[in-house]
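S.K.: this one's sequence-less:
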């Protein structure tokens, strides 16, 4: 885990092995819950420091906030239910600058009644 200072606020970046498992705003509602879910799901403890994939994530975030990057190419690993993982993977397919409704995303995933 490593803190990352963005122009929009402080974030925490986390990795398991060679993949990013957490990128969240520190202090937002639900941050502690997300951190607990990740550590429980992976049976991991929090170690503060850095690793190559966190360094790459920080570099790509710097480029994004500087307006130089629109696509991230990081290995990600999710810590959720099968449905949550399906949703998160679906969100990755929405291009930069495009917005869609929850209903449209649910339909794209083949679960039109899963909107909430």
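M.R.: In hand now; what should we look at? From a predicted model like this one, the values you see are computed outputs, not experimental measurements.
S.K.: every contact and neighbour count from this point should use C-alpha atoms.
M.R.: Noted.
S.K.: for the helix or strand residue 23 falls within, buried residues please.
M.R.: Per DSSP states H and E: residue 23 is located in strand 19-25. Neighbour counts using 16 or more other Cα atoms under 10 Å place 19-25 of strand 19-25 among the buried residues.
S.K.: ok now stretch 104-116, how far from the chain's centre?
M.R.: Its chain's average C-alpha position is 20 Å from that of stretch 104-116, according to Cα atoms, centre = their mean, to the nearest Å.
S.K.: next, the distance between the ends of that stretch.
M.R.: Stretch 104-116 has its terminal residues 12 Å apart, counting by Cα to Cα, to the nearest Å.
S.K.: again with stretch 12-27
M.R.: Where stretch 12-27 begins and where it ends lie 10 Å apart, using Cα to Cα.
S.K.: what about the helices in the chain?
M.R.: 31-42, 52-65, 82-91, 102-108 (DSSP state H).
S.K.: can you tell me what sits against stretch 96-106?
M.R.: 70-71, 90-91, 112-116 (Cα atoms under 8 Å, 6 or more residues apart in numbering).
S.K.: TSV please, covering those and showing neighbour count and distance to residue 35.
M.R.: What follows is the contacts of stretch 96-106, written out as TSV (neighbours: other Cα atoms under 10 Å; distance: Cα to Cα, whole Å):
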residue	neighbour count	distance to residue 35
70	13	26
71	11	25
90	14	22
91	13	20
112	13	29
113	9	29
114	13	25
115	12	25
116	6	23
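S.K.: follow-up on the earlier one: which one of the helices of the chain is the most hemmed in?
M.R.: With neighbours taken as mean count of other Cα atoms under 10 Å, the helices of the chain reach their highest mean count in helix 52-65, at a mean of 17.
S.K.: also this one, for the comparison:
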């Protein structure tokens, strides 16, 4: 198996994308804290080093992210090859279920995976998400509506939510 990578520019900074033949494994902002650790986790999980190069999945990722930032895409179709524990994968699937333009609290996300007392574990799983934007951890906020935790930084989180039309609104029903 080969892991290919590319870097591309977005309005919020350069992003590194890494894909296996099965799908996108990593999409993070260059220079973000923990990026080297995440890259090492992907390489260890797939048993191979990352090499710069092109792939159809990377091309699709770049195109879809550009469309997202241009306001022409609300969902993503690129295949994913996520690297994480079973619990993390469940938390990330819950992230994928949050519609564009909506937010959820960590408590709501914990309930959605059938783990209502696992709010902190869900927050940790979100923090371990290696596919920014496409697996939308930026759509999870504090129960009080505050912006909390985002590997790319809170300014980027706020910008992503604003792009999605969520600058001043929250969907915190049933907290």
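M.R.: Nice, I can see it. Only a predicted model underlies this, so the values are computations on that prediction, with no experimental measurement involved.
S.K.: any idea what residue 102 of structure 2 aligns with in structure 1?
M.R.: Under the alignment (TM-score structural alignment), residue 102 of structure 2 pairs with residue 98 in structure 1.
S.K.: how many other residues sit next to its match?
M.R.: 6 (other Cα atoms under 10 Å).
S.K.: ok, back up a step: of all the contacts of stretch 96-106 of structure 1, which comes closest to residue 5 of structure 1?
M.R.: residue 70 (18.9 Å; Cα to Cα).
S.K.: tell me the residue in structure 2 aligned with the closest one.
M.R.: By TM-score structural alignment, residue 70 of structure 1 lines up with residue 74.
S.K.: again, but for residue 5 of structure 1
M.R.: Per TM-score structural alignment, residue 5 of structure 1 is aligned with residue 9.
S.K.: mind checking how far that match is from residue 119 of structure 2?
M.R.: For residue 9 of structure 2, the distance to residue 119 of structure 2 - Cα to Cα - is 34 Å.
S.K.: for residue 28 of structure 2, same thing?
M.R.: Taken as Cα to Cα, the span from residue 28 of structure 2 to residue 119 of structure 2 is 24 Å.
S.K.: pretty sure the match of residue 5 of structure 1 sits against residue 17.
M.R.: No: contact criterion Cα atoms under 8 Å: residue 9 of structure 2 and residue 17 do not qualify, at 11.0 Å.
S.K.: of those two, who's got more company?
M.R.: Using other Cα under 10 Å as the criterion, residue 9 of structure 2 and residue 17 rank with residue 17 on top: 26 against 14.
S.K.: please tell me I have it right and the more buried one contacts residue 5.
M.R.: Yes: between residue 17 of structure 2 and residue 5 there is a contact at 5.5 Å, judged by Cα under 8 Å.
S.K.: so what's in contact with the two at the same time?
M.R.: residue 58.
S.K.: those strands in structure 2, which residues are they?
M.R.: Ranges of strands in structure 2, per DSSP state E, are 3-10, 13-19, 24-29, 50-52, 104-105, 140-141.
S.K.: and the longest one, what's buried?
M.R.: Of all the residues in strand 3-10 of structure 2, those buried under the rule 16+ other Cα under 10 Å are 3-7.
S.K.: just name the closest of the residues you listed to residue 82 of structure 2, please.
M.R.: After measuring these against residue 82 of structure 2 - Cα to Cα - the closest member comes out as residue 3, at 12.9 Å.
S.K.: just checking, the closest one touches residue 22?
M.R.: No: between residue 3 of structure 2 and residue 22 there is no contact under Cα under 8 Å: 9.8 Å.
S.K.: what does residue 56 of structure 1 align to in structure 2?
M.R.: Using TM-score structural alignment, residue 56 of structure 1 pairs with residue 60 in structure 2.
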